[in-house]
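Chemist: turn this into a model:
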Amino acid sequence: MAGDDVRSRRRGMPAPMPGTARALAAMTMFHVRHLLSIPFFRQTALLTPVGFALLKILTAGWHADASVWFDAAVSGLWATTTTATGIIGFQRFQGTLQYLALGVRPAWTAFMPVVAASALIGVAGLPAALAVTLPFVQDGPGRDLPDRLACWVVGYLLAVLSCCVSAAVLSSLFVLSRHAIAFETLIQTPMWLLCGIVTPIDALPAPVRAIARLFPLTYAVHAAQSGAADASLALEAAGCLALCLVYAAAAALGLRAALSRAMKEGTLDLS
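Modeler: So this is what the prediction gives:
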């Protein structure tokens, strides 16, 4: 960042402000690298999609549909996303929480990079999901491969975005809990069942489908399962993006309210 400041002054340009998109992206990547250097987070990101893919392949008689890699990759994304329940508390363990909470910048610019990083480390599981799945795929690519590939790419990108905003909501809900890590499993498995990576969404009972539609990840998975780059894909993508905006706004309000309450009551142990 110091080098950027010097180059900006030489060009007669203002130095980048701490809240710019570039600075936020740099902080997010810093946290991604840091979390992946910790065995717990690295194992969650890499081993979860491997185990999920092997379980689906085993139950199918050691035969994998071409979409198994996508389901496994999303399972890894969501598994790391649930670590957001305790990611702010993890900053307390590292001794950096008080500096983030008492900084001059808005709370969301301080906490969003580390919260988003808890979801983004799940992207590291994508190569593992592909490596485990592809050797068991026996069917040929088929003529619909370009359409399916387009749906998978769009669905996966939407899944990454959905997990980032979901991580923000989870972190704001559990910021005041010292034992938030205990909720990870309780959140992880139900979402696997609801979003459609275990059972197709259309096969779920109507009341369960209605509940599932409250989560943006469901729309992302359904977009990948649509199989054709047509109006249905666009509709699922629009629904996912709309819910992501709602989740982002809720996360910002929730985090601000939680930190304000913690500062007043002294329940965050910032000192």
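
Chemist: going by C-alpha atoms from here, please, whenever you check contacts or count neighbours.
Modeler: OK.

Chemist: contact partners for the residue most central in space within the chain?
Modeler: Centroid-nearest residue in the chain, with Cα atoms, centre = their mean: Cys163, separated by 2.7 Å. Counting by Cα atoms under 8 Å, 6 or more residues apart in numbering, Cys163 makes contact with Leu77, Trp78, Thr81, Ala119, Leu217.

Chemist: among the residues you listed, which are in helices?
Modeler: Mapping the contacts of Cys163 onto helices (DSSP state H) picks out Leu77, Trp78, Thr81, Ala119, Leu217.

Chemist: give me the nearest residue to the first one, chain neighbours excluded.
Modeler: Once its chain neighbours are removed from consideration, Leu77 has its nearest residue in Gly122; the separation is 4.2 Å (Cα to Cα, 6 or more residues apart in numbering).

Chemist: was I right to think that neighbour contacts Thr80?
Modeler: Yes: when contacts are counted by Cα atoms under 8 Å, Gly122 is listed as touching Thr80 (5.6 Å).

Chemist: who touches both of those two?
Modeler: Thr44, Ala45.

Chemist: mind naming the longest helix for this protein?
Modeler: Under DSSP H, the chain gives helix 231-265 as its longest helix.

Chemist: other SSEs contacting that one?
Modeler: helix 107-120, helix 145-173, helix 216-225 (3 or more Cα pairs under 8 Å, 6 or more residues apart in numbering; DSSP states H and E).

Chemist: can you give me the angle it makes with helix 107-120?
Modeler: Put simply, helix 231-265 runs at 130 degrees to helix 107-120, going by axes from the mean of the first three to the mean of the last three Cα atoms, to 10 degrees.

Chemist: list the buried ones in helix 231-265?
Modeler: Neighbour counts over helix 231-265 (16 or more other Cα atoms under 10 Å) mark 233, 236-237, 239-241, 243-244, 247-248, 250-252, 254-256, 258-259, 262 as buried.

Chemist: quick revisit: among the contacts of Cys163, which pair sits farthest apart?
Modeler: Among the contacts of Cys163, the pair separated by the greatest distance (Cα to Cα) is Ala119 and Leu217, at 12.4 Å.

Chemist: contact partners for the residue nearest to Leu77?
Modeler: Counted by Cα under 8 Å, 6+ apart, Gly122 has contacts Thr44, Ala45, Leu46, Ala73, Gly76, Leu77, Trp78, Ala79, Thr80, Thr81.

Chemist: tabulate these (JSON lines), appending neighbour count.
Modeler: Converted to JSON lines, those look like this (neighbours: other Cα atoms under 10 Å):
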{"residue": "Thr44", "neighbour count": "20"}
{"residue": "Ala45", "neighbour count": "30"}
{"residue": "Leu46", "neighbour count": "24"}
{"residue": "Ala73", "neighbour count": "30"}
{"residue": "Gly76", "neighbour count": "29"}
{"residue": "Leu77", "neighbour count": "31"}
{"residue": "Trp78", "neighbour count": "30"}
{"residue": "Ala79", "neighbour count": "28"}
{"residue": "Thr80", "neighbour count": "28"}
{"residue": "Thr81", "neighbour count": "33"}
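
Chemist: here is the second sequence; please produce its structure so I can put it next to the first one:
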Amino acid sequence: MRRTLRLVALTWWLHVKMLNRSAFDTLLTIVWPLFFATIALLLYRMEGDADALTYAAFGAGVMTIWTAISSTASAILLRERGSGTLELLVAAPVPFSVSIVSMVLAVSTIGGYGMAATLVWSAVVFGVDIAIAQPLLFAVAVVVTLVSFAVIGFILSVTVVRYRAAWALGAAFEYPVWLVCGFLVPVALLPDWLRPVSWLLPPSWGMAAVRAAVAGQVPGKELLACAVLVVVYAAAGVWLAGTFLHSARRHATLSLR
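Modeler: The predicted structure follows:
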């Protein structure tokens, strides 16, 4: 266990540094969050409601994490394949899933920066009051939300092992997920048939936990539901990774570009 945690920490730190040196990823994490936040706040400011602005600011902040995951995490193994290092990851004695999770956690960390930048931008430029009534619970909710995004990014990334164009899934799911999870639009406003889909996605509960902590409530139910779904999604991701990897080996398609 100690060796595994050390591996995860070292891989996480290595990929954080690599992402910080990528022009594309740097632009994505610096400009894109501010772009989303500006549009959302301009729309909500028309209502003249301070609470609505706060709602939009935190929703846009969490949405930037998903943007980083959907666009970057889904292409992690595509980059490894293009660099010729995917075979080394597969042949390494470390479980393949552990290597991928470490990379996705690095992307989630960068997304956490995007959330912080969005909140600062909202407060400085738009004068949004981002006072947090439960700072400790808010920090816990943010961490759990980051992990929930990471497990979804994990599932998106492992599909690239078997399907070379699977990276496009991240771009295709970006807008539907932030809409269904209630980042900028309350889940209560969604059609009745769509709400169960929201309940099955861990970021929905993570977003609800963040909002509850900001409002001074104790998000116990939300955190528990998010944690349970994280475990379920992580188990599904490990199973998919093993299945797709076995299929790629069987059909000799691991290194195909």
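
Chemist: quick TM-score on the pair, please.
Modeler: Between these two chains, after superposing, the TM-score reads 0.88 (TM-score structural alignment, normalised by the length of structure 2); 249 aligned residues with a Cα RMSD of 2.3 Å.

Chemist: which position in structure 2 pairs with the residue nearest to Leu77 of structure 1?
Modeler: Matched to structure 2 by TM-score structural alignment, Gly122 of structure 1 sits across from Gly111.

Chemist: name the residues of the helix or strand its match falls within that are buried.
Modeler: In the assignment (DSSP states H and E), Gly111 of structure 2 maps to helix 96-126. The neighbour-count check on helix 96-126 of structure 2 (16+ other Cα under 10 Å) flags 96-97, 99-123 as buried.

Chemist: where in structure 1 does stretch 13-29 of structure 2 fall?
Modeler: Counting by TM-score structural alignment, stretch 13-29 of structure 2 corresponds to 29-45 in structure 1.

Chemist: ok so, going back, what's the closest of the contacts of Gly122 of structure 1 to Cys151 of structure 1?
Modeler: For the contacts of Gly122 of structure 1, the nearest to Cys151 of structure 1 is Ala73 (14.5 Å; Cα to Cα).

Chemist: thought the closest one was touching Val132?
Modeler: No: here Ala73 of structure 1 does not reach Val132: they are 10.8 Å apart, not a contact under Cα under 8 Å.

Chemist: circling back to that earlier point, could you export the ones in helices among the contacts of Cys163 of structure 1 as TSV, including distance to Arg7 of structure 1?
Modeler: Listed next are these as TSV, based on distance: Cα to Cα, whole Å:
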residue	distance to Arg7 of structure 1
Leu77	37
Trp78	40
Thr81	37
Ala119	33
Leu217	41
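
Chemist: closest to His34 of structure 1 out of those residues?
Modeler: The closest of these, once distances to His34 of structure 1 are taken by Cα to Cα, is Ala119, at 13.2 Å.

Chemist: which residues touch the closest one?
Modeler: Taking Cα under 8 Å, 6+ apart, we find Ala119 of structure 1 in contact with Leu77, Trp78, Thr80, Thr81, Thr82, Ala84, Val160, Cys163, Cys164, Ala167.

Chemist: widest-spaced pair of those?
Modeler: So, the contacts of Ala119 of structure 1 by Cα to Cα: farthest apart are Ala84 and Val160, at 14.1 Å.

Chemist: circling back to that earlier point, what angle do the longest helix of structure 1 and helix 145-173 make?
Modeler: Going by the same axes, to 10 degrees, helix 231-265 of structure 1 makes 20 degrees with helix 145-173.

Chemist: after alignment, which residue of structure 1 pairs with Val231 of structure 2?
Modeler: So Val231 of structure 2 corresponds to Leu245, using TM-score structural alignment.

Chemist: got it, and Asp192 of structure 2?
Modeler: So, by TM-score structural alignment, Asp192 of structure 2 is matched to Ala206.

Chemist: so what's the residue count around that match?
Modeler: Number of residues near Ala206 of structure 1 (other Cα atoms under 10 Å) recorded here: 11.

Chemist: how about the residue nearest to the centre of structure 1, what's its match in structure 2?
Modeler: So, by TM-score structural alignment, Cys163 of structure 1 is matched to Phe149.

Chemist: hmm, Ala215 of structure 2 is touching Ala133, no?
Modeler: Yes: contact criterion Cα under 8 Å: Ala215 of structure 2 and Ala133 qualify, at 5.9 Å.

Chemist: please name the nearest non-neighbouring residue to Val98 of structure 2.
Modeler: Val8 (7.1 Å).

Chemist: now for that neighbour: which residues touch it?
Modeler: Contacts of Val8 of structure 2 (Cα under 8 Å, 6+ apart): Val98, Ser99, Val101, Ser102.

Chemist: aligned counterpart of the last one in structure 1, please.
Modeler: The equivalent of Ser102 of structure 2 in structure 1 is Pro113 (alignment by TM-score structural alignment).

Chemist: and Val50 of structure 1, how far is that from Ala124 of structure 1?
Modeler: 12 Å (Cα to Cα, to the nearest Å).

Chemist: repeat that for Val153 of structure 1.
Modeler: 16 Å.

Chemist: what does stretch 206-222 of structure 2 contact?
Modeler: Under Cα under 8 Å, 6+ apart, the answer for stretch 206-222 of structure 2 is 55, 58-59, 62, 131-135, 137-138, 141-142, 144-145, 148, 181-183, 205, 223, 226.

Chemist: mind doing that once more with 6 Å?
Modeler: Contacts with stretch 206-222 of structure 2, where a contact means Cα atoms under 6 Å, 6 or more residues apart in numbering, come from Ile132, Ala133, Gln134, Leu137, Phe138, Ala141, Thr145, Trp205, Cys226.

Chemist: what's the second one aligned with over in structure 1?
Modeler: Yep, that's Ala133 of structure 2 we're talking about. Under TM-score structural alignment, Ala133 of structure 2 pairs with Pro146 in structure 1.

Chemist: quick one: residues contacting Ala72 of structure 1.
Modeler: Each residue near Ala72 of structure 1 by Cα under 6 Å, 6+ apart is listed here: Pro49, Phe52, Ala53, Ala129.

Chemist: and those residues, which is closest to Leu186 of structure 1?
Modeler: Phe52 (17.1 Å).

Chemist: any idea which element the closest one lies in?
Modeler: helix 39-59.

Chemist: list the buried ones in that helix?
Modeler: 41-42, 44-46, 48-54, 56-57.

Chemist: just put the residues you listed in TSV and tack on distance to Leu270 of structure 1.
Modeler: Shown next, in TSV, are these (distance: Cα to Cα, whole Å):
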residue	distance to Leu270 of structure 1
Phe41	25
Arg42	28
Thr44	29
Ala45	30
Leu46	33
Thr48	34
Pro49	36
Val50	38
Gly51	38
Phe52	39
Ala53	42
Leu54	43
Lys56	45
Ile57	47
